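Visitor: below are the sequence and a predicted model; questions follow.
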Amino acid sequence: MNITFGVDSFIWTENFSEKDLWIIKKAEEIGFDAIDFAIAHPETFPTDQVIAELQKTHLIPVTTTTLDAKRNFLSEDASIRQNGIDSMKQLVDINKKLGSKILGGVNYAGWGYLTGKPRTDLEWKHSVDCMREICDYALEVYPELDICVECVNRFETHFLNIAEDAVKYCKDVGTTNIKVHLDCFHMIREEKSFSGAVKTCGKEYLGYVHVNENDRGIPGTGLVPFKEFFTALKEIGYDRPCTIESFDPSFEELNGNCAIWRSFAPTGEALAIEGLKNLKEIAKNI
């Protein structure tokens, strides 16, 4: 199976800035076909400089984001929800400039926002309404872009944990450019079946994939059934990037939500290189 493998900028840096532009060429040099720019703060992302560096490579650009407490679609405060809408529209504009066709991540709620209760119908309505406005905007200005909602584990959100709920969310938003983002790290905690989750999404709704190990360590060295996962992706005709994402314990903003307390490889880059080697070996036999 020929897979387009990507690497997340989180492998090297927590908040991508001008000092990190060298990462783009490095991603291609170590064998990746795509690069996922994690953009938590679109107002500071060096878009023009990134475009210039991308033009020196053959990399496919992808983006992900996480909303926060000040940009939370689940908030009862309409101004906070509006902040999230404005931020996401800014990200749509950035994706258009980059030529990225995927905007994934926890882009439907404040990441790490937990109420201590199951999601409510009102939270669902607020988020769906906000996302529909963003998707409508994207269809107007950049119809090539898919906005992909990432199911994450119960310790990071109470809102979307499994593929089934994410597909329902997409259907309720009701636009053609809303898809599901699956991540193996979260799937192994929440799904009953890797292949079942992929088939629940199907070709129609599966828009993006992160191929992370169960401990966020080197892919292919843990419990994630990558052979089963890749086989299911092949069966539905998924042809977009499969991206490796991990974090360093030195990160400050991310580690509270991600609970990264130890290193999984000598460096993030070493993790990505070894993980890519392992995943290519698995995929070639499918």
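Guide: Nice, thanks for sending it over.
Visitor: could you use CA atoms for every contact and neighbour count after this?
Guide: Noted.
Visitor: where along this structure do the strands fall?
Guide: For the chain, the strands defined by DSSP state E occupy 5-8, 34-38, 60-67, 102-110, 146-150, 178-183, 206-210, 242-244.
Visitor: ok, structure two:
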Amino acid sequence: MLIGAHALVFSGSFEHEGLTRAIEKTRQAGFDLIEIPLMDPYNFDRMLAARLLEDNGLAVSASLGLNDSTDLTSDDPDVVAAGERMLEECLDIVHAMGGRNLCGVIYSAMKKYMAPATASGRASSAAALGRLASRAEGLGIHLSLEVVNRYETNVMNTGRQALDFLDEIGSSNVSVHLDTYHMNIEESDLYTPVLDVGERLGYVHIGESHRGYLGSGTVDFGSFFRGLGRLGYDGPVVFESFSSAVVNEDLSRMLGIWRNLWDDSDDLAAHANRFIRDSVRAVETIALH
């Protein structure tokens, strides 16, 4: 199991200075992996990232959310094509960095929709993701679709809905990405969905109900980690937190990050690393009881 941190814990931009800071701070906090958001993939310096990752001994994954101009569920074939091209670029970046996972809201725009997803929109997204999954497999990369709340997509908001969509895609190289922040909004509990998703769980985000310090909100992390333990999950587990203390203007507006939930990235990250590792270890000791 690789324990990681989202790069936005440390930096709101990912030019040379921001990328260097995020990667070095992730290592210093004790994590195994950094998740880099590819919000502007066409201007991302993949070779710099690869060198910094090697220098710091970190594994890497990448994530993003699509927007109106790249929405795979759009009725406009040009928009769908633009989304597919951008995700192909992201796959090339992940490959260049030596990563093995591309995740996030890569199946629709990440926004509040004002109507349910259409059958044609779902079919369009599933077809594109099927093609992308084949390309990803050839690069040694796995796709994971993040299940987010009703205000960020209309395609799937629960683990069971994600399984239905995976069936529509029909590729073994696509899995479910669960996030405790979103689960705390949409799921009935944080244990059952982990077992429902089962072996199709490929990526995990750990986030508190208010996106601040782990353990200071309402997320039932004990149940969630017991679910991971019962499942025998061994994939990436990545801490995700946002505060207006570290700002990316586009993402901050999209996610409504208006408050300073923390002001010290180093302390927040070190705490999260300990919290996650202690939670995993606590579940492991259940076998001794």
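Guide: In hand now; what should we look at? Since this is a predicted model, take the numbers as computed values, not measurements.
Visitor: now the strands of structure 1 as a markdown table including distance to residue 125 of structure 1 and mean neighbour count?
Guide: Shown next, in a markdown table, are those (distance: least, Cα to Cα, whole Å; neighbours: other Cα atoms under 10 Å):
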| stretch | distance to residue 125 of structure 1 | mean neighbour count |
| --- | --- | --- |
| strand 5-8 | 31 | 26 |
| strand 34-38 | 27 | 24 |
| strand 60-67 | 17 | 23 |
| strand 102-110 | 11 | 27 |
| strand 146-150 | 15 | 27 |
| strand 178-183 | 16 | 28 |
| strand 206-210 | 22 | 26 |
| strand 242-244 | 31 | 26 |
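Visitor: so can I have a markdown table of the ones you listed showing distance to residue 161 of structure 1?
Guide: Shown next, in a markdown table, are the strands of structure 1 (distance: least, Cα to Cα, whole Å):
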| stretch | distance to residue 161 of structure 1 |
| --- | --- |
| strand 5-8 | 21 |
| strand 34-38 | 20 |
| strand 60-67 | 15 |
| strand 102-110 | 11 |
| strand 146-150 | 8 |
| strand 178-183 | 10 |
| strand 206-210 | 15 |
| strand 242-244 | 19 |
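Visitor: and the ones you listed: which comes nearest residue 77 of structure 1?
Guide: Closest to residue 77 of structure 1 of those is strand 102-110 (Cα to Cα; 12.8 Å).
Visitor: next, the angle from that closest one to strand 178-183.
Guide: Counting by axes from the mean of the first three to the mean of the last three Cα atoms, to 10 degrees, strand 102-110 of structure 1 lies at 90 degrees to strand 178-183.
Visitor: mean per-residue distance, strand 102-110 of structure 1 versus structure 2.
Guide: Compared with structure 2 after fitting, strand 102-110 of structure 1 deviates on average by 0.6 Å (mean Cα distance after the TM-score superposition for structure 1).
Visitor: tell me what that strand is packed against?
Guide: strand 60-67, helix 78-98, helix 121-141, strand 146-150, strand 206-210 (3 or more Cα pairs under 8 Å, 6 or more residues apart in numbering; DSSP states H and E).
Visitor: mind redoing it with 7 Å?
Guide: Secondary-structure packing of strand 102-110 of structure 1 (3 or more Cα pairs under 7 Å, 6 or more residues apart in numbering; DSSP states H and E): strand 60-67, helix 121-141, strand 146-150.
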